[in-house]
Structure formats: C-alpha cells, structure tokens
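Q: Here is a sequence with its predicted model. Questions after.
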Amino acid sequence: MREDCRRHTGPLFDHADTLSVVRDMDALRRSLGEKKINYFGHSYGTLIGEQYAEEYGDRIRSMALTANIDHSLGAREFLVSSAAAAEDSFQEFVKWCDRTSSCALHGRDVTAVWDGLLARADRGEIRDPEHPDRVLTAHEITFNVFRMFYGPDREQLAAYVAGLDAQEPSERQRSTQPRQVRPSTPQGADKETEAEPFYAVFCQDWRFRAKDYPEYARLTQAEMRAAPHMRGTPRVHPAVAGCIGWPDEVNNPQHRLRVTEAPGILMLHARHDPANHFSWAANVHRQTRGTTVLLPYEGAGHSVYGRSDCTRDAVDDYLTELRMPSPGSSCAPAAKNTTH
C-alpha cells in the first residue's frame, strides 16, 4: 500500500507529516504579510497547533485547541489510552440508558445485549439493515457505534443496537458469508485512485513499528484488556497495524512538547471523549503548564466548542478579547447535546 500511494502521489508522499504542515502554514502566514496568526484547532488540528507553537510561538496572537492530542506517547500508551477512551464512552452510554426511559434498551442489561450481539456477529448471524444480503462483522458494528459516541448520538445508538439485536433467526441463517460487491470495470481500464492520506500522515508522525508478531500480539492484548466490551479501539488499532512494515525512519517522531515563546494557549477537552482520552489533554497541559490553560468540559463527545454557552463563550472571549478562563475552572455537562 505504501509504495502504491507513493507511486500515485509523487514526492509529496514523503512530506505529509504534521511538522511539514506546520512549516507550510507559516509560509502561508508570510505570504499573506501577517505578523501573527489566530488559530483554532480541533482533534488532529491540535497537533498542528501544538507544533506550530513549538516552532513559531512568537508568531501567535491567540490559539485555542479542543480534543487535544498528546504527541509524546509510546505505542502501548497510545493504544491502551485510546481503547480506554472508547470503553469509557460505552460505559457512559450504559449508564445513560439505565436512567433514560426513552432509550430503546432501557430496562435491559445493556452490556449483556451488546456482548451477545457481537458474539452473534462473530458467527455471521447479523445483517446490515440497509443491505440485507450483507453480513455485518463485529468490527463494523463497534466502529459504527464508536462514531455515534462522537455526538454522542445516544438515542440513535440505542435504536441501532436494539434493531440489530431484534433480527429474527430466519434472517440470520440464509448465509454466513457476506457478498463481495465489486464495481464493474471495463477490461483494461485503470482502477479509480482514491485520496487516502491518513497513513502517509500517521506513520510519519508516530514511531509505531511492531518488530514481530509477538510484540504486536502483546500490544493487542493490552488494548483488549483496556476495552473488553468495545474490543479495543476501533479507530487507532487499524492505524497502528497499518504502520507495520514501514521504514523505522520517521519524519516527525513523538516527543514532549517544548513551547518557550508562545503566548497563553487555551485548551478545552471533554471528560468523556471517545477518541482522544482526557489524559492526553492533561499531559499536554503538564508539558506546557506555563503557557496553557486547560478548561475541561465535564460531559461527553468529541467536539467541544459548541457544547454549551460555557464552552462557546470561553473560546470566543479568548480568540476575540484574549480573556482566559480562570485556571481550575470547568464547564458543566450540557443538558442536551447541541453539536457533533
């Protein structure tokens, strides 16, 4: 895959790491004639912001970062904390369903329903509701649910799980093999080339290279222990596995942040983020304690800015007026999710 991507992309492929992006961003600043920038970064965008602050801190007027990434983690820490974040969101969903009468699984043992559903998927018994001729794997189900944690879209999530669980045995026994659907391609025609930059970026930003299968198996076992119901981390596991076999040389290897010249940086992070563990934000804040202020959002979900008046005002006041929230303050969970 790596060589195929390089062949189709050209020299750009070897310069897709975040540090290269940061240098390009400063080139844009220069070309626009701006002395300083205002920057808002979310999720992967926080890594861009963190490294811009490290390289060009004196060129920042304001910087707000939400759902922060900790670029100092080793492979085991990264996998285990990512898995723990997904598992935490699952447990938060279970607690919500137990106390919410509108949950489609209210009054049932949600954990038992979920574990049973994945076991049935392992046996090829669960079908895609939108494509009944196709079997859903356990990984596909966990990934679909993981994405709903981002909202979190709990009503939709509960209805999705309840619907799969309610499938009749007669629906599940027709076939145990998913149909392989391939687009018709005229003989001799080139296959369509798709833009898939993720691995070019991820594998140049992180030195995650399992030396052999036993090491990979140990990482996977640690990940599974951290998330037994979510079966690890649906997003990060494929990312780490996708870097196996890449060269050991990494353009932008992980390291502790060294920010020395930047002004105050505002960080927000949900306490129950399904993808980026809250400890990542806490670690980044510890590494930059003289520069950053961390404002926790005590609720769930991946996006943070539009959660409540508290989160929105904190970011707006800082970016426009450079007013920081008081250190040690936090934003209460919103009564209703208003952003995704």
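A: Looks like it arrived, so ask away.
Q: CA atoms for contacts and neighbours, from now on please.
A: Will do.
Q: Look up how far residue 46 lies from residue 124.
A: Computed as Cα to Cα, to the nearest Å, the residue 124 to residue 46 distance reads 40 Å.
Q: In the host helix or strand of residue 157, which residues are buried?
A: For residue 157, the host element (DSSP states H and E) is helix 154-165. For helix 154-165, the neighbour count (16 or more other Cα atoms under 10 Å) marks 154-155, 157-158, 160-162, 164-165 as buried.
Q: what does it rub up against?
A: 93, 97, 102-105, 113-114, 117, 126-127, 129, 145, 148 (Cα atoms under 8 Å, 6 or more residues apart in numbering).
Q: mind listing the helices for the protein?
A: For the chain, applying DSSP state H gives helices covering 2-9, 18-31, 44-56, 75-99, 110-122, 138-149, 154-165, 169-172, 198-205, 213-226, 236-242, 278-287, 309-321.
Q: so which of these comes closest to residue 248?
A: Residue 248 lies closest, by Cα to Cα, to one member of these: helix 198-205, at 9.6 Å.
Q: Quick check, central residue of this protein?
A: Against the mean C-alpha coordinate of the chain, by Cα atoms, centre = their mean, the closest residue is residue 275 at 3.8 Å.
Q: Distance check, it against residue 328.
A: 24 Å.
Q: again, but for residue 164
A: Computed with Cα to Cα, the distance linking residue 164 and residue 328 is 43 Å.
Q: would you turn the helices of the chain into CSV with distance to residue 68?
A: Below are the helices of the chain laid out as CSV (distance: least, Cα to Cα, whole Å):
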stretch, distance to residue 68
helix 2-9, 28
helix 18-31, 14
helix 44-56, 5
helix 75-99, 13
helix 110-122, 29
helix 138-149, 17
helix 154-165, 23
helix 169-172, 42
helix 198-205, 15
helix 213-226, 20
helix 236-242, 15
helix 278-287, 5
helix 309-321, 15
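Q: With distance to residue 246 added, can I get the buried residues of helix 154-165 in TSV?
A: Converted to TSV, those look like this (distance: Cα to Cα, whole Å):
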residue	distance to residue 246
154	38
155	41
157	36
158	39
160	38
161	37
162	41
164	38
165	40
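Q: what sits against residue 275?
A: If you count contacts by Cα under 8 Å, 6+ apart, residue 275 has them with 82, 85-86, 150, 235, 302.
Q: Check it against this one:
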Amino acid sequence: MHTRRISGPSRRPCPPRSSRLLRPLHLRTGGTLLAAAALLVSACSSGTSTTAAADAALAALPGATPSALAPYYEQKLTWHSCGATGFQCATMKVPRDYAKPASGDVGLAVARKKATGRGKPLGSLLVNPGGPGGSAIKYLEQFAGAGYPAEIRARYNMVAVDPRGVAQSEPVECLSGPQMDAYAQTDITPDNQKETNQLVAADKRFAEGCAKQSPELLRHVSTVEAARDMDIVRAALGDKKLNYVGASYGTFLGATYAGLFPDRVGRMVLDGAMDPSVSARKLNEDQTVGFETAFQSFAKNCVRQSDCPLGGPGTSPAKVGRNLKAFFRKLDASPLPTGDASGRKLGEALATTGVIAAMYDQATWPQLREALTEAMDNHNGAGLLLLSDTYYERGADGKYSNLMFANAAVNCLDLPPAFTSPQQVQKALPTFEKESPVFGEGLAWASLNCAYWPVKATGRPHRITAKGAPPIVVVGTTRDPATPYAWARSLASQLSSGRLLTYDSDGHTAYNRGSKCIDAAIDAYLLRGTPPAKGKRCS
C-alpha cells in the first residue's frame, strides 16, 4: 500500500495496480474497500489485455537534457535541520507539465540523513515505501533512517522524496474527515439496486471532491511524471547514477525510472514487484488471488492457536473462510459498537479492510485474532476498527492523511478503469468470487472506483525493458497478498538486466522483514554491486 493500496485493486502498495483494500506500508491499490480496495491495483485498464501490452514497451527518453528543463536540473538544494536528529530537509521545483515546462512548478519535499560512518561514500540511496500515496519522508524518518543496516547507512546518504501530490509535496486533497468516514463505511457488497446506487454515488462524490480541491494537480500526478521528477532529484543531489530501493508501488516507480533513464540507473532494488504489462482487470484478479492465498495461510495458522475465533484444530481453511464471510454478513445487517468518539460502528466494509490490512504481515495475525474474538464473542468492534484506521491513516482526531486521495489520483491517471459500469462488475463477480470466496465480491466492486474519475487516464499497460541498465534486483515473496509473486517473475523477465530474488514466505515484500538470507543478498548488492546469483531463493 508500501503498493498500491487497498482501495480497490489496482503498495501498497500497492496496489494496485491496486485496489482499495491494500496496504502495508508499501502498496498500490485503487479505492477503501472503497478506499481500501482502491489501493490495490491502480493499473486500472478495462479493455487492454496482457497480449496487447506485449507490443508496447516504455521508451527511453533522449540522453540530452532539453534546454527548457535545464533550470530544474541545475537548481541547488538548500538544506536545513528538520524532523528527527540528524535529518535535513529541502524543497525543490519540478515542472508541473513536462510538455510545457514554463507553465508552472510543483514543489517537492526532500529529506536526507547523511552517511555517518567509515568506508568509501556510495552517494545517495533514494527510498520509496509504495502506495501510491505513501510518504517516503515519513518512512525515512520512522524506519529507513535507522532500520537499514549500519554499513549501508554509513556509506550512503539516505534520501526520500514525497512524490508529487503526496504528503508534503503539494498533496492532492479530496474529502474532509467526516466525508472520508462516510466513504470508508460505504457498503462494498451491494445486495440490491439501491445499495449499488449508493456505492456508485460514493465513488462519484470522492471523484468530485478531488476535482474540486485539486483540479490542476490531478492531471499531473502520473507515475511517469514522478519518475522524471526523480531524475531531477538525482541531479540536484549531485549523483551521476540513481541508487534506489522501492517497495510495492515503489517498484513500479523505480522500474519506470529505469525504462526512461536506463543509462542513469545505479544499484536498484525492486521489492514486492508490480507487473506494468498487465491490464487493470487482470491486476485486480491477481491481487484477489493473492489475498486469498494469504488468507489461506492465516487460516491454517489460526486454527492451530488456542485463541482462534474462526475454528479449532482440524478446521479446514475453506470452513474458516465461510465462518469469516458469515461474520461479515452479520455486520452488514447489524454493525457493532466500537466506542468511537465520532459514533462510528463496525460494518462489513470497515471490518473487511481491517482483516485485509492484517494480511500484509504475519506478525499482525495475533492482533487480528484478538480483534476478531473481541468482535465475534464480545460484540465490540474496536479492534477491527483500529486495524482499518491504521490502514487508512486516520488519526484519533478524525483527520486522514492524503494517502487515499493520492492513491486514487495516481492509479486512475496511470491506466483506464478496470470497469466502467456496475453491470460490468456484476458480470465479473463469479470470477472474482471463485478466486476469493472471502474477499472477491468486495474487491470486484472496489475496482469500479476509477470509472467516474474526472481526468482521463494518460497511461496504458506496457512492458519495461530498460535496455542498457546494469543489473536490477527484483524481489518477490511467494505468498505476498498485495503484489503476487507472478508479478515479480514477470517484471524480472521484462527487464533486460533483471535478476529475480525469491523469498518463500508469507507477507508483503521481503527486505528487512527477518530473513537473513534475503537481507544479506540485498546488502551485498547495495554495498558491492554484486547481484544475487541467478535463481537465488530464500526461505
């Protein structure tokens, strides 16, 4: 949601490229389960097939910098102390419209923590946690600044940039806190025409809010534009090559940079990879399968625990899924109290988002079991509401970050919508429900969010070859819910210098998640430029 996030498949990460239901801190998605699902797949494309995309590849830009862009490439950054100890911040300018550089600027927020140790300096290491919509600066301050291995922090300046439209970089705005609360609670499994109309109306209000509050910016927050911004950042930092670690949606952003500027790629890690060649419909389906796979793992683990509210020892994953689905149906009819100050109750939409959020990392499974027990046995929805609020980045004061707004804005601009009418969704429901009996229905409806977007998509599915780039490490986790392993295999095969690194495990992304094997392989590459051996697999 690090993909395109869960807003609707589309990272998160998300997702996204993700949908609204995704997001660990890296993902890409499209809408909940309106927004949640949206974070998932973002690469929404209604009719473009994988086969058609096979004929289209992202072309590299000319090597020479156009004279109209020279002022941007030649700007100097003025750093000042900010945030946590040792962090510096600056603001830089990029053209709002690369086709018309003189028509206006966008201000980008940049943060860095300078290299602190011994050894030959390796320049800057740009990090991006995904989304789209995740704040790279927040990620750097809270995790990457101290979470990366000491030797890497000693030799690299750790750098983050909030992409255009995100967080501190002229954020896209759409809805107020109360409006977003209402949107997040919209029923995403409509039972009749009235509920279908309400869901469509919620998507339209979201789109209209974005059009009203960010009319110009909405046209210029594509991944291609954000990737071009990164090259200006590289130049402003004084680096000849871009060293980069991207997670979830950050892999799509990094791969896009490599496709546009293959001769300027340094050491690049794409963790929890997305496949740029697939249509939105296919992306959403893949992500639906991914969440079902993750849920199967959770179910098998849950019934072995003494506190599993969905079944005891010997209960099949299918039965666990039916029990959870039955609980969701009860919430659809009778939402639970949560003790929330604003009066929100736990309905099916918020509960589903909470469960999906926990699929990103198996370390969250105990929290999910506790929240489900609290809701199913004690009729208190507070625990699942907390998981959902964390996913949405909703504060205790009722205010939301702009994560979901930026997520939809990027996803809907990058590719045409997966579906353009409720009738198309209804026709696709059997497929989605077969792929995931638990989440399929909600993820299918979440995929409708880009249908009413006020700005026409500028992107299409395409391959990225980045011919001429040095080795690029693509990392895939075999049971990743948000960015299915097949996407990593596909991206690694598209890239002319792609090197696939496989993590046989659960959860979203692989680096810095506890595998010494994965971490050692990536650290060796970042420090010495040695990519993992072909076929390298960790468990």
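A: Yep, it's here. Since the structure is predicted, the reported quantities are computational estimates derived from the model, not experimental observations.
Q: on that earlier part again, the residue nearest to the centre of the first structure -> the second structure?
A: In the second structure, the residue matched to residue 275 of the first structure (TM-score structural alignment) is residue 482.
Q: Same question for residue 111 of the first structure.
A: Checking TM-score structural alignment: residue 111 of the first structure goes with residue 321.
Q: Equivalent analysis for residue 162 of the first structure, please.
A: In the second structure, residue 162 of the first structure lands on residue 373 (TM-score structural alignment).
Q: What residue in the first structure is paired with residue 234 of the second structure?
A: Counting by TM-score structural alignment, residue 234 of the second structure lines up with residue 29 in the first structure.
Q: Assess the claim that residue 329 of the first structure and residue 295 are in contact.
A: Yes. Counting by Cα atoms under 8 Å, residue 329 of the first structure touches residue 295, with 6.3 Å between them.
Q: of those two, who's got more company?
A: Set residue 329 of the first structure next to residue 295 and count neighbours by other Cα atoms under 10 Å: residue 295 wins out with 24 against 12.
Q: contacting residues around the more buried one?
A: Applying Cα under 8 Å, 6+ apart, the residues near residue 295 of the first structure are 266-269, 325, 327-331.
Q: Trace it over to the second structure, please.
A: By TM-score structural alignment, residue 295 of the first structure lines up with residue 501 in the second structure.
Q: quick one: its match from residue 201 of the second structure, how far?
A: For residue 501 of the second structure relative to residue 201 of the second structure (Cα to Cα), the value is 43 Å.
Q: Check residue 493 of the second structure too.
A: Note on residue 493 of the second structure: its distance to residue 201 of the second structure, by Cα to Cα, is 41 Å.
Q: Same question for residue 529 of the second structure.
A: On the measure of Cα to Cα, residue 529 of the second structure and residue 201 of the second structure end up 51 Å apart.
Q: Kindly report the same for residue 147 of the second structure.
A: Remark: distance between residue 147 of the second structure and residue 201 of the second structure (Cα to Cα) = 43 Å.
Q: between those two, who's got more neighbours?
A: Ranked by neighbour count (other Cα under 10 Å), residue 147 of the second structure and residue 201 place residue 201 first, with 15 against 12.
Q: now the angle from the helix or strand that contains that one to helix 422-435?
A: Following DSSP H and E, one finds residue 201 of the second structure within helix 193-213. Taking axes from the mean of the first three to the mean of the last three Cα atoms, to 10 degrees, helix 193-213 of the second structure and helix 422-435 form an angle of 110 degrees between their directions.
Q: Give me the range in the first structure that stretch 252-268 of the second structure lines up against.
A: With TM-score structural alignment applied, stretch 252-268 of the second structure matches the range 47-63 in the first structure.
Q: and residue 67 of the first structure, what is it in contact with?
A: 42-43, 46, 268-270, 273, 276, 281, 302-304.
Q: May I ask which of those residues has the most neighbours?
A: Neighbour count (other Cα under 10 Å) singles out residue 269 as the most crowded of the contacts of residue 67 of the first structure, with 34 neighbours.
Q: How about the contacts made by it?
A: 66-68, 278, 281, 294-297, 304.
Q: run the last query once more with 6 Å
A: Residue 269 of the first structure is in contact with 66-67, 296-297, counting by Cα atoms under 6 Å, 6 or more residues apart in numbering.
Q: Take these and lay them out in a markdown table including distance to residue 35 of the first structure.
A: Below are those laid out as a markdown table (distance: Cα to Cα, whole Å):
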| residue | distance to residue 35 of the first structure |
| --- | --- |
| 66 | 24 |
| 67 | 27 |
| 296 | 31 |
| 297 | 32 |
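Q: Relative to residue 243 of the first structure, which of these is nearest.
A: Distance to residue 243 of the first structure across these (Cα to Cα) is lowest for residue 67, with 23.5 Å.
Q: what separates the closest one from residue 169 of the first structure, distance-wise?
A: According to Cα to Cα, residue 67 of the first structure and residue 169 of the first structure sit 42 Å apart.
Q: same thing with residue 228 of the first structure?
A: Plainly put, residue 228 of the first structure is 26 Å away from residue 169 of the first structure if you go by Cα to Cα.
Q: who has more neighbours, those two?
A: Under the criterion of other Cα under 10 Å, the comparison of residue 228 of the first structure against residue 169 puts residue 228 first, with 15 against 10.
Q: Give the closest residue to the more buried one in space, chain neighbours not counted.
A: The shortest distance from residue 228 of the first structure to any non-neighbouring residue, by Cα to Cα, 6 or more residues apart in numbering, is to residue 87 (7.6 Å).
Q: aligned partner of that neighbour in the second structure?
A: Mapped onto the second structure by TM-score structural alignment, residue 87 of the first structure lines up with residue 292.
Q: right, and its match touches residue 434 too?
A: No. With contact defined as Cα atoms under 6 Å, residue 292 of the second structure does not reach residue 434; the gap is 10.1 Å.
Q: More neighbours: which of these two?
A: residue 292 (23 against 14).
Q: Many thanks, have a good one.
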